[in-house]
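> give me coordinates for this.
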Amino acid sequence: MAQLDGTPARHYYAGFNPQRAIAIADLRAMAHKRLPRFALEYLEGGAEDEAAMFREQRAFADWRFMPKTLVDVSRRTLATDILGRSAAMPLVVSPTGLNGILHVHGDSLLAEAALRADVPFVQSTMSNDTMEEVARAAPGVRHWWQLYVFGGDEIWQELLRRADGAGCEALVLTTNAQIFGDREWQRRNQVGKSRLTVLAALESLTHPRWFAENPLSHGLPSFANIIDFVPKDQRSFFAASSWVRANQPTSLSWDTVAKIRQRWKKPFVLKGILCPDDVRRAVDSGVDGVVLSSHGGRQLDWTISPLDLLPVAREIVGDRIALYMSGGVRRGTDLLKACALGADAVWVGRAPLYGLSAAGAAGAARALEILKTEAENAVGLLGVNRVDELGPHLLAHQGRAA
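Sure thing, here's the model as predicted:
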């Protein structure tokens, strides 16, 4: 809208200094410059037609603000409570796996960024640093553990024991990944399940900074938290990932939730809910919260967006359990829209990963700083001072009368 015949020319910042990133889009441009294609496809891609991933972002565009004016907003704050403890803003860093291909020790660096931002960090079962390493790297971080169920019960029971010992304050069970999503563009970079194509491997060599800092110096990462459960002849990077996927039971059920709830005495959250009936079941199951999530659009394609379900889910849960959502957050205004529609906090995955990919801990911290600054400014322009003042009365759905 601000351009005429392509002028003025506009370009995202794609250099090396994360402090020069103005928006998440700049960190994304930096990540695209640094990462090889196969890593970018893992980071960016969705399932099949990528319609669910597209909807995640489009859903935010369907809601428009109705700001109040002539309001004193000189004391505005984003501070809130997350699972009974204070946080600087209603944001949780989502669990993401294979962060070691984006940046060496990516999990620990994300935890450091979360600590600096005063928000919780959720570590994935498929992370590349051990949970104990993360705890040492970011002492004092609100460290949560995300669980994939695979193999026999003794595996998840051992992971829970270790998570408790590492000081993890909450457990997050992912419910919608027992059958691996069809991520076509990611698969096009691989020969079967064992290695990259020759072209993908050669293309990675055209990114010398990434290559020198990652595989050349440290080799391909391993799944350090679960590697001892994997057969010795299948512990390479690609083989181990395939083995875990092949051994995730499709029998995962509410009975599994009950067994885990009985063993884990700290806060317990279910992630991957996209159906009102499942929200109701979750309330009755004894968990402490649910995350509406389509797994970043990487599992079943053509699902609704978590934001689409949010108002209905809030009506169902009331104030009985915590309600979170993830997916598509790229702006501080997205954070405010989700909270106005009923989310207690918003989980962000790709946004801090762009920062991590671009510049390690400093980049991830910059991503969280950008989201916070945007949200702080927008909440003032919206005419409110606190997160608990946000509500659907401040929004209009595009196409509906205000």
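> going forward, measure contacts and count neighbours with C-alpha atoms only.
Fine.
> wait, Val291 touches Ile321, no?
No. Using C-alpha atoms under 8 Å, Val291 is not in contact with Ile321, being 10.8 Å away.
> between those two, who's got more neighbours?
For Val291 against Ile321, the residue with the higher neighbour count under other C-alpha atoms under 10 Å is Val291, and the figures read 26 against 19.
> next, the buried residues of the lengthiest helix in the chain.
As assigned by DSSP state H, the longest helix anywhere in the chain is helix 350-382. Buried residues in helix 350-382, counting neighbours by 16 or more other C-alpha atoms under 10 Å, are found at 350-372, 374-376, 378-382.
> same thing with stretch 82-92?
Residues of stretch 82-92 classed as buried under the neighbour-count rule (16+ other C-alpha under 10 Å) are 82-83, 87-92.
> and for comparison, fold this next one:
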Amino acid sequence: MRRFHTGTDLSRVHSIAELADMAQRRLPYFAWEYLNGGAEAELTLQDNLEAFRGYGLHARAMVPCHAPDTSRLVMGQVLPLPMLIGPTGYNGLLHRDADIHLARAATARGLPFTLSTASNTSLEKLVAAAPGVDLWFQLYAMRDPQVQKDLLQRASAVGCRTLVLTCDAMVLGNREWDRRSFARPRQLSWRNKFDVVRHPRWLKQTLWPSGMPGMGNLEPYLPASERNALGSMAFIGKQMDTLLDWDTLARLREHWSGRLLLKGVLHPADVERAIALGLDGVVVSNHGGRQLDGALSSLDALAAIAPQAQGKLSLLLDGGIRRGSDIVKALALGVDAVMLGRSTLYGVAVAGEPGVTRALDLLSEELVRTMNLMGCTHLNHLDRDSLFPRRRVPR
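The predicted model follows:
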């Protein structure tokens, strides 16, 4: 009878799916739903995964299995692996100081870590707790120009040189199952309150002894009574600049002296606009299937976007990465690197920094094994000829 490991020994965890299973058992339902759910009927959430299954891998024979070269040049920086940890918010619901655990694990592997505007750890605290971190900062455009200016100054002051502007969340997606965890705004249903009590390990690793996590980056701008995860949701809802447009992005390009990427791009025409504005890169992303349900999967969008971007700006992708072979497929279709979201969040929910490290190691080991089995000795040798279409199984 097949079943995943049900103990605590991370060395016996052999896939991201197994880490996800462990995370689901450790988290109360409302926290798991926030982590793993998507918008509405979750069509795009599932398409992100199915798109990778739609490609097979060509294998070449008689190639010696030396250790392949997994390094990748991304915006002038050589990474040991073609991946980095992308921005995710409210991670303190999964584990105390989750952002710090994620940053430390990434730093130990020589990979960048992207801190969200909606993080539970401030820029300043993260840099102090994770020395040497290659910090990227994700920005939500704010209505209040002073708040946005201050966030950018703080990011620059702690040494951040890469800014990632998210453009696909100006209006919050309809995450129905997430909303059903609450009887009213900011108030868990009684069923979910009882479920929380049934998870003492989560209570200890997340809420004890300080209660609900604060909101790090946003705390200076929140009323004292609203300095918590739920209060910050209302703040972001009011502060999100729903009028964000290309002129706003052009002004940001003028004022931010570091590298600037636009995250949430799914159409080739938007890549053309990003190139014209002198952006350093774009992230092909549908926000993990949490925003517009029915939007293209990230991988399907990439097929049309890659030719527009080649040689003009850096191209990254997130959404649906669960295997090292997924990374191979994304690189073969034209990305420079992938941003990890849920894969590393499962790890931090299970065991903090060691859990994130296990997730990164699993993906790294699978990446190397896939390249060996394909007869591929360097990531730069991957292209569309490395893939072939497989028939997708209908839902």
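> got a TM-score for the pair?
Taking TM-score structural alignment, normalised by the length of structure 2 as the basis, the two superposed chains have a TM-score of 0.97; 392 aligned residues with a C-alpha RMSD of 1.3 Å.
> measure the counterpart of Leu302 of structure 2 in structure 1 to Ala338 of structure 1 for me?
In structure 1, the residue matched to Leu302 of structure 2 (TM-score structural alignment) is Leu310. Computed as C-alpha to C-alpha, to the nearest Å, the Leu310 of structure 1 to Ala338 of structure 1 distance reads 8 Å.
> so what's the most centrally placed residue in structure 2 up against?
When C-alpha atoms, centre = their mean is applied to structure 2, the residue found nearest the centroid is Gly341 (2.8 Å). Gly341 of structure 2 is in contact with 85-88, 318-319, counting by C-alpha atoms under 8 Å, 6 or more residues apart in numbering.
> can you tell me which of the buried residues of stretch 82-92 of structure 1 are in strands?
With strands defined by DSSP state E, the entries of the buried residues of stretch 82-92 of structure 1 inside them are 82, 87, 91-92.
> tell me the SS of Met393 of structure 1?
Careful, residue 393 of structure 1 is His and not Met. Look at His393 of structure 1: counting by DSSP: H, G, I helix; E, B strand; the rest coil, its state is helix.
> picking that back up, chain center to the longest helix of structure 1: distance?
Its chain's C-alpha centre and that of helix 350-382 of structure 1 lie 13 Å apart, by C-alpha atoms, centre = their mean, to the nearest Å.
> please apply the same query to stretch 81-100 of structure 1.
Between the mean C-alpha location of stretch 81-100 of structure 1 and the chain-wide mean there is a distance of 9 Å, by C-alpha atoms, centre = their mean.
> likewise for stretch 17-25 of structure 1?
Mean-position distance between stretch 17-25 of structure 1 and its chain equals 19 Å (C-alpha atoms, centre = their mean).
> same deal with stretch 93-109 of structure 1?
Average the C-alpha atoms of stretch 93-109 of structure 1, do the same for its chain, and the two points are 11 Å apart (C-alpha atoms, centre = their mean).
> now swap in stretch 205-224 of structure 1 and tell me
Computed by C-alpha atoms, centre = their mean, the separation of stretch 205-224 of structure 1 from the middle of its chain amounts to 23 Å.
> the counterpart of Ser232 of structure 2 in structure 1: what's it in contact with?
Matched across to structure 1, Ser232 of structure 2 falls on Ala240, judged by TM-score structural alignment. Listed by C-alpha under 8 Å, 6+ apart, the contact partners of Ala240 of structure 1 are 223, 227, 230, 234.
> ok, those in structure 2, which still hold?
Contacts conserved in structure 2 for the contacts of Ala240 of structure 1, counting by both residues aligned by TM-score structural alignment, their matches' C-alpha atoms under 8 Å: 223, 230, 234.
> check the residues you listed for burial and list the buried ones.
223, 230, 234.
> nearest to Lys33 of structure 1, of those?
Nearest to Lys33 of structure 1 among those, counting by C-alpha to C-alpha, is Phe223 at 26.1 Å.
> quick one: that closest one and Arg261 of structure 1, what's the gap?
To Arg261 of structure 1, Phe223 of structure 1 is 25 Å away according to C-alpha to C-alpha.
> Val104 of structure 1: which of the contacts of Ala240 of structure 1 is nearest?
Closest to Val104 of structure 1 out of these is Phe223 (12.8 Å), distances taken as C-alpha to C-alpha.
> tell me who's in contact with the counterpart of the closest one in structure 2.
In structure 2, the residue paired with Phe223 of structure 1 according to TM-score structural alignment is Met215. Neighbouring residues of Met215 of structure 2 by C-alpha under 8 Å, 6+ apart: 90, 118-122, 227-229, 232.
> let's see it at 6 Å
120, 228 (C-alpha atoms under 6 Å, 6 or more residues apart in numbering).
> average separation of the host helix or strand of Thr333 of structure 1 from the aligned part of structure 2, please.
Element membership of Thr333 of structure 1, judged by DSSP states H and E, is helix 332-340. By mean C-alpha distance after the TM-score superposition for structure 1, the fitted helix 332-340 of structure 1 averages 0.2 Å away from its aligned residues in structure 2.
> Provide the aligned range in structure 2 for that helix.
So in structure 2, the equivalent range for helix 332-340 of structure 1 is 324-332, judged by TM-score structural alignment.
> great, nothing more from me.
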